[in-house]
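> The following block contains a protein sequence and its predicted model.
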Amino acid sequence: MLYLLTVIPETILDGDGIRYSIYLAGCGHACPGCHNPLSWSPRAGEPLTEEKITTIIGEIKGNSLLDGVTFSGGDPFYNPTDFGPFLKRVREETGQNIWCYTGYLYEKLLEDSERAPLLEWIDVLVDGPFVKQSYDPTLSFRGSSNQRILYLKAEREV
């Protein structure tokens, strides 16, 4: 089961445009200097129930100002078995552009038979662990200079 840390219904910090950000619990990277170490626990926050999923999708569909949805955490890829169906459902039911933050490198995700299929539903991946020595507050949408913004799909009309 996924656990939800929080949602931010409208933010400009987690990707291009106005985004609905979903923060999921669980992270195995334990990056020194992480801004949210409480998110590492896979049981932090509240269980992501069917009722909560329906509410989230309704909020996304009901906001015509949104440019997309962002998944962050923790690390959404921490629990790929449960994240996959949720990710797919958000994409299919909202039609929104999807950004996803992960501490995994893209190349490692491609090699992972559980995680690689999830990339199909993601437009933009921000990959790589946070590296305290590479922290740069001037970067857009990243915390450290080693992290990459990877456009997995061409921007699409919604």
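Arrived safely.
> From here on, just use CA atoms for contacts and neighbour counts.
Fine.
> Against residue 129, how distant is residue 144?
Counting by C-alpha to C-alpha, to the nearest Å, the gap from residue 144 to residue 129 is 8 Å.
> Which parts of this protein are strands?
In the chain, the strands defined using DSSP state E lie at 3-11, 19-24, 46-47, 68-73, 98-101, 124-127, 148-151.
> the helices in this structure, which residues?
50-61, 80-94, 106-111 (DSSP state H).
> Adding distance to residue 4, write those helices out as TSV.
Shown next, in TSV, are the helices of the chain (distance: least, C-alpha to C-alpha, whole Å):
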stretch	distance to residue 4
helix 50-61	9
helix 80-94	11
helix 106-111	22
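> With respect to burial, which of those scores highest?
helix 80-94 (a mean of 16; mean count of other C-alpha atoms under 10 Å).
> got another, please set it beside the one above:
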Amino acid sequence: MDKIRIAGIEEESIVDGPGIRLVVFTQGCKHNCVGCHNPSTHSFNGGSLIEVDNIVKMVKENSLLDGITLSGGEPFEQALECSILARKVKSLGLSVVTYTGYTFEQMLKNKKFRELLLQTDILIDGKFDISKKSMMLQFRGSTNQRIIDVKKYLG
């Protein structure tokens, strides 16, 4: 069975993308942004393993959900496992939002990121920059981060 190393799951969130979302906080991040609101997710040895199908089951059991959000940590450090989850959620007619510290441009150059990027509807890209922090931004923590409609660019 496919498993993802996670720091935790928020079963219903309205601040991590449009609508009501189940948020999967992946474990492991190389970015180590100063001021990160999830520093406990940085270690690649922390968290716990969960089967992808167990997450899908949680999604199926909540008819209020508009989709899932993959956050972190850094979801693209587990791109294969997260893409499997995303594909299964999309097959249910739900959307996928993915947060990453990488920029969209960096991701386009990395073949191992491609499948998860293709399964993502909305990408929030860029490292959190504490010098550009703003509490006025929707779904983002700093002004350098962008909300990208992936399908608009990748078709």
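Okay, I see it. Here the structure is a predicted model, which means the values were calculated and not measured.
> quick revisit: which one, of the strands of structure 1, ends up nearest to residue 55 of structure 1?
Taking C-alpha to C-alpha, strand 3-11 is the member of the strands of structure 1 nearest to residue 55 of structure 1, at 11.1 Å.
> that older thread, out of the helices of structure 1, which gets nearest to residue 136 of structure 1?
With C-alpha to C-alpha as the measure, helix 106-111 is the member of those nearest residue 136 of structure 1 (21.0 Å).
> And the contacts of that closest one?
Residues outside helix 106-111 of structure 1 that contact it (C-alpha atoms under 8 Å, 6 or more residues apart in numbering) are 115, 116, 125, 127, 128.
> Just give me the closest of those residues to residue 29 of structure 1.
residue 128 (9.8 Å).
> show me the contacts for the counterpart of the closest one in structure 2.
Taking TM-score structural alignment, the alignment pairs residue 128 of structure 1 with residue 126 from structure 2. Residue 126 of structure 2 is in contact with 100, 101, 102, 103, 104, 144, 145, 146, counting by C-alpha under 8 Å, 6+ apart.
> before we move on, what about residue 57 of structure 1?
Counting by C-alpha under 8 Å, 6+ apart, the residues that residue 57 of structure 1 touches are 90, 93, 94.
> Try it again at 10 Å.
89, 90, 91, 93, 94 (C-alpha atoms under 10 Å, 6 or more residues apart in numbering).
> export those residues to a markdown table and tack on distance to residue 51 of structure 1?
Below are these laid out as a markdown table (distance: C-alpha to C-alpha, whole Å):
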| residue | distance to residue 51 of structure 1 |
| --- | --- |
| 89 | 14 |
| 90 | 14 |
| 91 | 17 |
| 93 | 15 |
| 94 | 16 |
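> lining up those with structure 2, which overlap?
On the basis of both residues aligned by TM-score structural alignment, their matches' C-alpha atoms under 10 Å, what survives of the contacts of residue 57 of structure 1 in structure 2 is 89, 90, 94.
> Next one: the residue nearest the centre of structure 1 from residue 133 of structure 1, what distance?
With distances taken as C-alpha atoms, centre = their mean, residue 71 lies nearest the centre of structure 1, 2.0 Å away. Applying C-alpha to C-alpha, the value for residue 71 of structure 1 to residue 133 of structure 1 is 25 Å.
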